[in-house]
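J.: sequence and predicted structure are below.
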Amino acid sequence: MATELDVRVTARFLAAGAVGTDLPPTGKLEIAFAGRSNVGKSSLLNSLMQRRGLVRTSKTPGATRTVNLFEAVLLSGPSFVFADLPGYGFADRSKTERASWGKMLETYFKTRAELAGLVLLIDVRRGLEPDDQALIDFAASLDRPLASIVCATKLDKVPLSKRKPLMLALRRKLNRPVIGYSAINHEGREALWRELIAIANARASGAGAVVG
């Protein structure tokens, strides 16, 4: 049985901007958080970093339009930079704007030197959607080591009797582990931190990509 992990963390906002000259280098291990608009990304990040309100939440899908960087330092472990990426799949944006966002994210994944991992967030109620699969396939095609973790968000929105079947279906569809997460009661927080620490340890040892 795994010992309890000390997940106490200090966190702060670093910067926001578009990919390129607007997004400063940090020289630290960077983990990107991505998912469909309204997947609960901001709430999960606030839960993970234990700073309510650090990442702005909005009831309006697609509110995040830049890459927002946050520093998170575990008191008993490594430090990270979390990159909050704009959500995808929001139909009310124009075709031109969606294409521009897609190009920005493609450039980020291909050129961001600090990037070591991706946390893909999927609403447990919606399951895997084409945009999610497209991002998984794109990340796998990159000519660079990139660790990946999949989290199913909004567990608290699902009755207990339905959680296990939904999680099992998602794991089978992806053929990989999936962490269930609730930003309300923080279920899954320790499990996610363990995977993030594994990425940091693998990078420190030169092992390259780790798939959670």
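T.: Noted; the coordinates are in hand. On a predicted model such as this, the values are computed, not experimentally measured, just so you know.
J.: for the rest of this, base every contact and every neighbour count on C-alpha atoms.
T.: Fine.
J.: what are the ranges of the helices in the chain?
T.: 41-49, 95-111, 130-141, 160-174, 189-205 (DSSP state H).
J.: I'd like these as TSV, with distance to G62 and mean neighbour count appended.
T.: Listed next are the helices of the chain as TSV, based on distance: least, CA to CA, whole Å; neighbours: other CA atoms under 10 Å:
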stretch	distance to G62	mean neighbour count
helix 41-49	11	23
helix 95-111	10	15
helix 130-141	15	14
helix 160-174	24	14
helix 189-205	24	18
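J.: now these as CSV including distance to D84?
T.: Converted to CSV, those look like this (distance: least, CA to CA, whole Å):
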stretch, distance to D84
helix 41-49, 8
helix 95-111, 11
helix 130-141, 15
helix 160-174, 23
helix 189-205, 15
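J.: between those helices, which one is closest to D6.
T.: helix 189-205 (8.4 Å; CA to CA).
J.: quick revisit: for F80, find the nearest of the helices of the chain.
T.: helix 189-205 (8.3 Å).
J.: who are the packing partners of the closest one?
T.: Judged by 3 or more CA pairs under 8 Å, 6 or more residues apart in numbering; DSSP states H and E, the packing partners of helix 189-205 are helix 41-49, strand 115-123.
J.: can you redo these as JSON lines with distance to L29?
T.: Shown next, in JSON lines, are those (distance: least, CA to CA, whole Å):
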{"stretch": "helix 41-49", "distance to L29": "16"}
{"stretch": "strand 115-123", "distance to L29": "6"}
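J.: adding another structure so you can compare the two:
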Amino acid sequence: MSSFLLHQARFFTTVNHLRDLPPTPQPEIAFAGRSNAGKSTAINLLCNQKRLAFASKTPGRTQHINYFAIGPADQPKAHVVDLPGYGYAEVSGNAKLHWQQLLSTYLQSRAQLVGMILMMDSRRPLTELDKIMLDWFAPTGKPIHALLTKCDKLTRQESTNTLRATKKAFDEYTAAGYRGELTLQLFSALKRVGLDEAHEKIESWLIPKATEETAPEDEAQ
């Protein structure tokens, strides 16, 4: 098995308020997605761990941001940021407002954030809440890579159609002025479809940053 930077992930901290965001300088990649889109399963698979991220027994109840440090314990190279799942009607109005403020402000103002992985169930991509996430992130000009999860539940033709339709929708966002790169792929944690492609995309966002930080040290040796 190839060795990926993400395989060095470990729990770092949990944040429930913007004031508690860690003052860490390392680059961050946010993972966002509708509740039940398979976000926790995907994070665990990408990080080659079984219970690094875990879903609440009551979907939509958890309103925290979970940080996972990537790289050596004494000098992390990056952070994976697991955002609260969204889309459950059972969540109270106050919780929804808290979620909206926490996520929108984090996505729009966090300087360390280099990109977002957007999880969407391949059987129903680009729900209204997914579009809200795109709208919140649009002003940053940072890239979004969408994982169309659970593609093992689609036929080959359905997968092709879903990929084509979602790409067309992304192209329309770009034509309308979205400044960041919008890319997408099919993904199945169960069948391990798209795993290498997802790793390559995520690490292409992180490794240049990590290389820049360590370059002076390397030159000195």
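T.: Now that the structure is in, tell me what you want to look at. What you see is a predicted model, and the numbers here were worked out from it, not measured in a lab.
J.: before we move on, back to that, to D131 of the first structure, which of the helices and strands packed on helix 189-205 of the first structure lies closest?
T.: strand 115-123 (10.3 Å).
J.: after superposition, how close is that closest one to the second structure?
T.: Aligned to the second structure and superposed, strand 115-123 of the first structure gives a mean residue distance of 1.0 Å (mean CA distance after the TM-score superposition for the first structure).
J.: so what corresponds to N46 of the first structure in the second structure?
T.: N46 of the first structure maps onto N44 in the second structure, with residues paired by TM-score structural alignment.
J.: then D156 of the first structure?
T.: The alignment partner of D156 of the first structure in the second structure, by TM-score structural alignment, is D152.
J.: cool, and R125 of the first structure?
T.: Per TM-score structural alignment, R125 of the first structure is aligned with R123.
J.: so who does that match touch?
T.: K150, C151, L154, T162 (CA atoms under 8 Å, 6 or more residues apart in numbering).
J.: can you flag the buried ones in these?
T.: K150, C151, T162 (16 or more other CA atoms under 10 Å).
J.: you'd agree the second one is up against N161?
T.: It stands for C151 of the second structure. No - C151 of the second structure is not in contact with N161 according to CA atoms under 8 Å; the separation is 11.6 Å.
J.: how close does T57 of the first structure sit to V124 of the first structure?
T.: The gap separating T57 of the first structure from V124 of the first structure is 19 Å, by CA to CA, to the nearest Å.
J.: higher neighbour count, the two?
T.: V124 (23 against 19; other CA atoms under 10 Å).
J.: give me the spatial nearest neighbour of the more buried one, chain neighbours excluded.
T.: Sequence neighbours aside, A152 is the residue nearest to V124 of the first structure in space, at 5.0 Å (criterion: CA to CA, 6 or more residues apart in numbering).
J.: for F54 of the second structure, same thing?
T.: Closest to F54 of the second structure by CA to CA, 6+ apart is S40, at 5.4 Å.
J.: how near is the residue nearest in space to the middle of the second structure to T160 of the second structure?
T.: In the second structure, the residue lying closest to the centroid (CA atoms, centre = their mean) is F31, at 1.9 Å. According to CA to CA, F31 of the second structure stands 24 Å off from T160 of the second structure.
J.: same check on K39 of the second structure?
T.: 22 Å.
J.: please apply the same query to K96 of the second structure.
T.: Distance from K96 of the second structure to T160 of the second structure, by CA to CA: 34 Å.
J.: ok, now A42 of the second structure?
T.: Remark: distance between A42 of the second structure and T160 of the second structure (CA to CA) = 21 Å.
J.: quick one: K191 of the second structure from D152 of the second structure, how far?
T.: For K191 of the second structure, the distance to D152 of the second structure - CA to CA - is 7 Å.
J.: can you check Q185 of the second structure too?
T.: 13 Å.
J.: and what of A169 of the second structure?
T.: Counting by CA to CA - A169 of the second structure and D152 of the second structure are separated by 22 Å.
J.: stretch 179-189 of the first structure corresponds to what range in the second structure?
T.: Going by TM-score structural alignment: stretch 179-189 of the first structure matches residues 185-195.
J.: what's the answer for stretch 102-111 of the first structure, then?
T.: Counting by TM-score structural alignment, stretch 102-111 of the first structure lines up with residues 100-109 of the second structure.
J.: also stretch 84-91 of the first structure?
T.: Mapping stretch 84-91 of the first structure onto the second structure (TM-score structural alignment) gives residues 82-89.
J.: what residues sit buried inside the matching stretch?
T.: Within stretch 82-89 of the second structure, the residues that qualify as buried are D82, L83, P84, G85, Y86, G87, counting by 16+ other CA under 10 Å.
J.: endpoints of that stretch, how far apart?
T.: By CA to CA, the extent of stretch 82-89 of the second structure from end to end equals 21 Å.
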